Each structure stands twice: as structure tokens, then as C-alpha cells.
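Trainee: show me how the following folds:
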Amino acid sequence: MNLKIVFIAFAAALAGFLFGFDTAVISGTVALVKAQFDLSDAGIGWFVSSALVGAISGVVFSGYLSDKYGRKLMLIISGLLFFISAMGCAISGSFTELVLYRLLGGVAFGIASMVSPLYISEISPAHVRGKLVSVYQLAITAGILIAYFSNYWTSVVHQDGGMDGFVFEFLYKDEYWRGMFANEVFPVLLFLGCLLFIPQSPRWLMIHGSKEKAKQIAERYKIEYDQPVHKEEKEQMNFFQLIRGVYKRPMYIAIFLMIFSQICGINAIIYYGPTILNEAGFTLGDALGGQVTIGFVNVLFTFVAIYTIDKWGRKPLLRFGALGVILSLLMISLMFFIGGSFDSYVIVGILLFIACYAFSLGPVQFVVASEIFPTSIRGRALTISTLFLWVTNAIVGQVFPMILAGFNAPLTFLLFALVCMPGIWIIKKYIPETKGKSLEEIERFWNEKF
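Mentor: This next block holds a predicted model:
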């Protein structure tokens, strides 16, 4: 495999790492922030989902701006926003201030969630595009795992002490949730440094008339591409054509995958993992350790997706993964319902759920959504589909603690399982296989079929 392309994909995928870290770091802070600011369940829901509201804002404008100014610039902007958010959360003087910086961080990972897989898909050879776009999801899972380690390490440092000085006292001793947020600064700086060495997408340059520069970059990095849609076609594309024209089928497929990936409850477990494990009888310290185990399984089974997605295809992974997710949710619900000594088996059900999600819905949603649209509309189309991801994510993040408190754990996870069941039929009937096809071949497929 071309090592230059691997580095470019790695650099862009670091946006996914920050996305994952920022998403998961919240889990270790929920109980601490709730106690410090005396928050209700609705207040905690807002603390968690505020970043998701910011993500919706980031997605809304990132598609248009990435189409106009380029994918690389938007990745740089997301990195700067991640930095400001991490530092701001660490030094926030009030709950309102904390939420404002969480909103800003949400804008950052809203941009990253759309632009990073889009950019990787445009620079990747067809025969390994699934693998390289899946690296983005691997980076998300790695970010989640490192955030769990970071939270656990911060809690240990808080208990043991061992360092002196104002910064340590402020971040890691008195209110150590601040240190959990501050730790994100280090990967942010790595991301911004790597972005200095990646090129613009030659496909993006082509549709903006910079054919010579696109050719030079393609030759230097051995990037394969065909002639894109003619510029006049690009200008004629509008929102209504995306949802009603030739590309309505891929548009609906992308929206379905984004919604399905969230209504299964993945981020309820990521955000509220310690809370869920507390319900099963684990202490906060044990729960944070359990989150590290969840993170390991998430990373491990994402490697399964990377290894198989360009061999088995996208559709088989989606079908088997969706079935496994539903069965795992039913198992979690049953273990909570039986209770007693069976509460400890909740973690087994959660690990099975994470494993099934990690080799299927997690990476494949981004792979399929980033490859089924033509270059000329890819940014705007991904904006719309990713917007649905974040809206659904925000709703789940907001209502989950209220559902858990108002009903109970067995009914909550049973509800997740039930709403997911129609997804298996939709995957089987409507999603085409795109394994091994160039982006231009996929575009021609839609034009010829519809």
C-alpha cells in the first residue's frame, strides 16, 4: 500500500480521534459536574447533549464551506476549535460557561465527522477505500479508549496526589473533571501538526478548475481518479435534487445509516457508561475501569472491519452487525430485568453490543455515506446525512437519563432493541454493494439506474 496515502489518511483520521476523545471524555465528568453544580437529570442531559447541538451547527455550514474552500482548511478549523474547547472547559468558572465551551467543541467534531471521511474517500484507491475510511472509525474508537484511560488516570492522580503546583491543584486535585478536559490538548496539537503535511483533495481541485495542480498532487501521491461531473452539472444541483432527483436513493441510504447508528443506543453507552454500570451495582471506580474494557473491545473489533470490509463487502458487515446489536440489547435488558447476581452480566452484554457495532455500523456508515455521492455534491450531501446523525445523537443524549430515571434499565434497552429491528430489512432490500468500485463508477451506477 502507498505509504504516502496511508500517512494522509492517518493525519485526516486524527480528526476522528479527537471526535472520539471529546465524545467519551464526558462520561467520566458527568457525576462530578452534576455534584458540583447540583444539576437535575435534565441539566445533565443538557450538559451531555450541548456538544451535540454544537455538532449540528458545525455540520450545517461545513458541507458548503468544504465544497467552496476545500477539505483541508475545514480540518484545520476543526482542530483550532477543539483546542479552544478543551482549554475553555478546563478553566470554566460556571456551568453556563462550561456548556458554551462544550457547544464550541461540538462545532469542532461536527466539522470533523463530515469532512474527515469525505477527504479520506477522495484520496483513497478504490481497492482499499473501505479500509482507509474505516481508519477514521478506528481513530474514533482509539480516541474513546484513550479518553477512558485519561479519565481513569486522572481519577488515580486525584486520589494519590504526588505532584505540586497551582496547575496540578486546579486541574487534578480540587476539581479533577477539569483535568479530564485539559488532557485533550495534547492530541489536538498532534493533529494540527500533521495537517501541515497533507495536500488538497485532487478531486476537489478538479471541480474548481485547478486541473494542473490536481494532476501534480495526484502524480506525487499516486492518487487515482477519473473525470468528475462537469461543472455545469454541479451548478444545477440543489437541495431538492438531492432528496427527489437522481441521487434521492443514496441520500436516503446515507440518512438511514446515520440515524440507525444512533438509535441503537451506542452513544448512550459511551456518554453514560459509568451511570449504566452503577445501575448494575458497580462503584464509580469500577465503572471507569469497565469503560476502559469497553474501549478496548471497540478498538479491537474495528480492526475486524478494516480487515474484512474490502473482502466481504459493506452489506454483509451491516447485516450481521445489526443483528448482533439487537440481540445484545435484548440480553442487556434481560440481565437488568432478572437482577440480583445477573446484574454483573450486564457488562458482558455491553461488550457484545460494542463488538457488533464496532465491526459494522460504526465504520460502515461513514464508508458508504462518503462514497455513494459524486464529488460535485459530496460535501452538501454528507452535510444533510451527517446532520441527521447529530440530531439523533443529541436527542438520545438528552432523553436517555430521563428515560433511565423515569422508567428503568430493562425497558430502556428493550426500547433500543425494538426500534432497531426494521433496520435489518432495510439493509437487505435497499443498500447496494459498493466494494471495489471507484467513486466515478458508483456515480455512473446511480445515473444509469435512476
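Trainee: only C-alpha atoms from now on, for both contacts and neighbour counts.
Mentor: Fine.
Trainee: run a quick neighbour tally on Gly105.
Mentor: Residue crowding around Gly105 was assessed by other CA atoms under 10 Å; the count is 33.
Trainee: ok, now which ones touch it?
Mentor: Asp22, Ala51, Gly54, Ala55, Leu81, Phe82, Ile84, Ser85, Ala86 (CA atoms under 8 Å, 6 or more residues apart in numbering).
Trainee: alongside the first, I'd like the structure of this one:
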Amino acid sequence: MRLNSYLLRSAIVAALGGLLFGFDTAVIAGTTGALTNRYALSPGMLGVTVSSALWGTIIGAMFAGIPGDRFGRRDSLRVMAVFYVLSALGCGFAWNWYALLVFRFIGGVGIGGSSVLGPMYIAEVSPPKWRGRLVGLFQFNVVVGILLAYLSNYIISLIAPGATDWRWKLGVSAAPAALFLV
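Mentor: The predicted model follows:
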């Protein structure tokens, strides 16, 4: 099997899960001050807020293989993309602290699931000659996602500074999540 545009596009889209992983992991760093003020968070509550996505990641990583085996990697990755979109929009429009926690947890499930399913899918569709490089694209995108999170936090703080900039910072990931869904 040769590398063609369809396979390359499939690998790039699956690797968007890595970008979203990195983005979601890092974007919270730019919101901690505003979230602390908005919800009057103690240091412990802030820790729960930041780590809520990581708890979801554990669940997603532990159980994503089950639907991946049963329904296929690609369709299961689409479900993870729905989780990402729901999380981004839910966090951006969170009406209280508990809603924020729930939506961050949902995003974490998407992170964990795509971290397992994305590289597996890429490996399955890639020709042997390109497999290592294309699977590595997922991990490369994690780092790119971290960079983009810090960059977007900076840009949003310049163009929409204030008490609600955290909503934009958390919600902006809905755009790449929608691309991952397609």
C-alpha cells in the first residue's frame, strides 16, 4: 500500500486528537486567575478544576478500546470529537462551577479516548514505510496543541481582556474540535 492523499488526510485528522489533547491540557493555565475570581475558588477547588479533565482522561483511556474494537476506530474517534466539542462549548458557557467541572471531565474522556484510538487508527491505515512517521504526528500535535493554547490565551487576553476572557479561552477549542469531528 502506498501513501496517498486519502490516507494522509485520514492520519492528519486522527492526529488532530493529539492537538486537542495538548490544547486542552495547556489552555487551563491561562484561566486559573479568572476562574478563581469568578467562582471564589480555594486552592483545593482550583486543583479540582484543573485536574477534572485529567480524571476524565483516565476513564477515556481505560475504556476507549471497547467501543474502538466493537464499532471501529474511526467512528469511535468521531464520538471523542463530539466529547471535545461539547466540552469546549460547555466550558465556554458554563453557568456554574459544577457545570465547568462536568464539561472539563467530558473533554477529558475525549482526550483519553483519542489518545488511545488515534495512534491505533493511524497505525492501521498507514503503509509500513510511513507508519512510524504518521503515528509520530499524533505526539507532535500534542506539542503543537500546547503551543497553540498558550498563543491563543495570549491573543485572547489582548483582544478580549477582562473577567470573561476565560470563557473565550476555553471555548475557542470548539473550532479545531469541529474539524476533528469531520
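Trainee: quick one: which of the contacts of Gly105 of structure 1 is nearest Ala358 of structure 1?
Mentor: Compare each of the contacts of Gly105 of structure 1 with Ala358 of structure 1 using CA to CA and the shortest gap goes to Asp22, at 18.1 Å.
Trainee: to which residue of structure 2 is Arg244 of structure 1 aligned?
Mentor: Using TM-score structural alignment to pair residues, one finds that Arg244 of structure 1 aligns to nothing in structure 2.
Trainee: ok, now how distant is Arg244 of structure 1 from Gly379 of structure 1?
Mentor: Between Arg244 of structure 1 and Gly379 of structure 1 the distance is 17 Å, computed by CA to CA, to the nearest Å.
Trainee: of the two, who's got more company?
Mentor: Residue environment comparison for Arg244 of structure 1 versus Gly379 gives the larger neighbour count to Gly379, 25 against 12, counting by other CA under 10 Å.
Trainee: contact partners for the more buried one?
Mentor: With CA under 8 Å, 6+ apart as the criterion, the residues that contact Gly379 of structure 1 are Ser62, Gly63, Tyr64, Ser66, Asp67, Met114, Val115, Leu118.
Trainee: now with 6 Å, please.
Mentor: Under the criterion of CA atoms under 6 Å, 6 or more residues apart in numbering, the contact partners of Gly379 of structure 1 comprise Gly63, Asp67.
Trainee: aligned counterpart of it in structure 2, please.
Mentor: By TM-score structural alignment, Gly379 of structure 1 lines up with nothing at all.
Trainee: Leu65 of structure 1: how many residues sit nearby?
Mentor: Leu65 of structure 1 has 15 nearby residues by other CA under 10 Å.
Trainee: translate it into the numbering of structure 2.
Mentor: Across the two structures, Leu65 of structure 1 finds its equivalent in Pro67 of structure 2, going by TM-score structural alignment.
Trainee: how much space between that match and Val27 of structure 2?
Mentor: The separation that Pro67 of structure 2 has from Val27 of structure 2, given CA to CA, amounts to 28 Å.
Trainee: hmm, back to that, inside helices: which ones of the contacts of Gly105 of structure 1?
Mentor: Mapping those onto helices (DSSP state H) picks out Asp22, Ala51, Gly54, Ala55, Leu81, Phe82, Ile84, Ser85, Ala86.
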